[in-house]
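Enquirer: Below are the sequence and a predicted model for it; my questions follow.
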Amino acid sequence: MRLFVFRGFIFLQLFAALSAQANSQYFDIPVWTGDEESCPTPRSIQFNGEVFRSPAKSEGVDWVGVLPGDGIANVVEFDKAVFVLTEENSETRGFLISCIYKTVEERYLKMRPNTGNRHDEIMWIVRPSSWKRSGDFSSTRILVCADKAERGCAFFLK
């Protein structure tokens, strides 16, 4: 009988924890399941003569960027991603300003997800531990991620 009660108690605790994880008010994460986006890898970025592009995971979205000036530039390295928090008391909700890359010519390319006409979408950071408050900006709402892993600077589009 004690074993049965103990197992029931363990099951109840596990169920309570799983229920809390599904609700965003406790963990500041989106409730839906969807495609996790992240900054494209340098090898996935293609230059078509005017615009740099990379496919995204979300339907109807792609990554775009332009370099000012002339010439063709090869993207060689991911530098960082910049995110701005837009909601009070949230450590994960806001907008991705850009993913920044270095080119072979030591220039910087900024890329953003092109969501079409959905300009006001809130985004959620997937792994807050990868994002740090930026020392380059005066605002405490600007986060930077320099994680070079393929999905290190991940987020969800709403």
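Expert: Perfect, I can see it now. What you see is a predicted model; the values in this text were computed from it and never measured. Numbering: from 1, shown residues only.
Enquirer: Only C-alpha atoms from now on, for both contacts and neighbour counts.
Expert: Fine.
Enquirer: ok, which stretches of the protein are helices?
Expert: Secondary structure of the chain (DSSP state H): helices at 2-21, 24-27.
Enquirer: Now render those as a markdown table, adding mean neighbour count and distance to Leu85.
Expert: Converted to a markdown table, the helices of the chain look like this (neighbours: other CA atoms under 10 Å; distance: least, CA to CA, whole Å):
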| stretch | mean neighbour count | distance to Leu85 |
| --- | --- | --- |
| helix 2-21 | 11 | 22 |
| helix 24-27 | 11 | 16 |
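Enquirer: As a markdown table, those helices with distance to Ala146 would be great.
Expert: Listed next are the helices of the chain as a markdown table, based on distance: least, CA to CA, whole Å:
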| stretch | distance to Ala146 |
| --- | --- |
| helix 2-21 | 27 |
| helix 24-27 | 23 |
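Enquirer: adding another structure so you can compare the two:
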Amino acid sequence: MVFSVRLFIWCGVILSPLLSIMAAQASSKYFDIPAWPGDEESCPAAGNIHSSHGVFRAPAKSEGVDWVGMSQGDVGENVLAFTKAIFVLAEQNSESRGFLASCIYRTSAGRYLSMRLDGNEYSHIMWIARSASWRQSQDFSSKTILECTDKGTRACGFFIK
């Protein structure tokens, strides 16, 4: 009898947290992620950004949205490398909801280029896809400004909806 009571308590202690996690829904505050499996957006690769008369463009994965940036320098400069992405948290106590302020790149002229989303979905709240890639920005004193400097494909991912 004592053994079965101990086994029952042990199973409850071990399995209770596991069952709680499994029962949580994806849209809950526990996970703080969107409930839909929509397309994950990320800063475009430097090689996918093309310039025409000082206007830089790259296709986005989401329908009706493009990446756009403007150069104030040489018309013939090219994008060399991704530097970082800036994300601003918009909801109090959220670690992943807000909007992407810009993706920043270094150009062949030594300047920085800021690329932003432009299109019909841009005004919606966004969610960070991989929270581990985003950290509090060292360039700003606000805890609501995050940055991602990871260079991997889709490392600075987020969802638009």
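Expert: Thanks, I have it. What you see is a predicted model, and the numbers here were worked out from it, not measured in a lab.
Enquirer: Report the TM-score for the pair.
Expert: The TM-score (TM-score structural alignment, normalised by the length of structure 1) is 0.86; 151 aligned residues with a CA RMSD of 2.3 Å.
Enquirer: before we move on, the earlier item: wait, which of the helices of structure 1 is closest to Glu106 of structure 1?
Expert: Closest to Glu106 of structure 1 of those, according to CA to CA: helix 24-27, at 39.7 Å.
Enquirer: against structure 2, where does the closest one fall?
Expert: On structure 2, the counterpart of helix 24-27 of structure 1 by TM-score structural alignment is residues 28-31.
Enquirer: how about the strands of structure 1, start to end?
Expert: Secondary structure of structure 1 by DSSP state E: the strands cover 36-38, 46-47, 52-55, 62-65, 75-85, 93-103, 108-114, 123-125, 132-133, 142-145, 154-157.
Enquirer: Give the aligned range of the fifth one in structure 2.
Expert: In this case it means strand 75-85 of structure 1. Against structure 2, strand 75-85 of structure 1 falls on residues 79-89 (TM-score structural alignment).
Enquirer: mind listing what the residue mapped onto Trp63 of structure 1 from structure 2 touches?
Expert: Mapped onto structure 2 by TM-score structural alignment, Trp63 of structure 1 lines up with Trp67. Applying CA atoms under 8 Å, 6 or more residues apart in numbering, we find Trp67 of structure 2 in contact with Pro44, Phe56, Arg57, Ala58, Pro59, Ala60, Met115, Arg116, Leu117, Asp118.
Enquirer: give me that answer again for 6 Å
Expert: Contacts for Trp67 of structure 2 were tallied using CA atoms under 6 Å, 6 or more residues apart in numbering; they are Arg57, Ala58, Arg116, Leu117.
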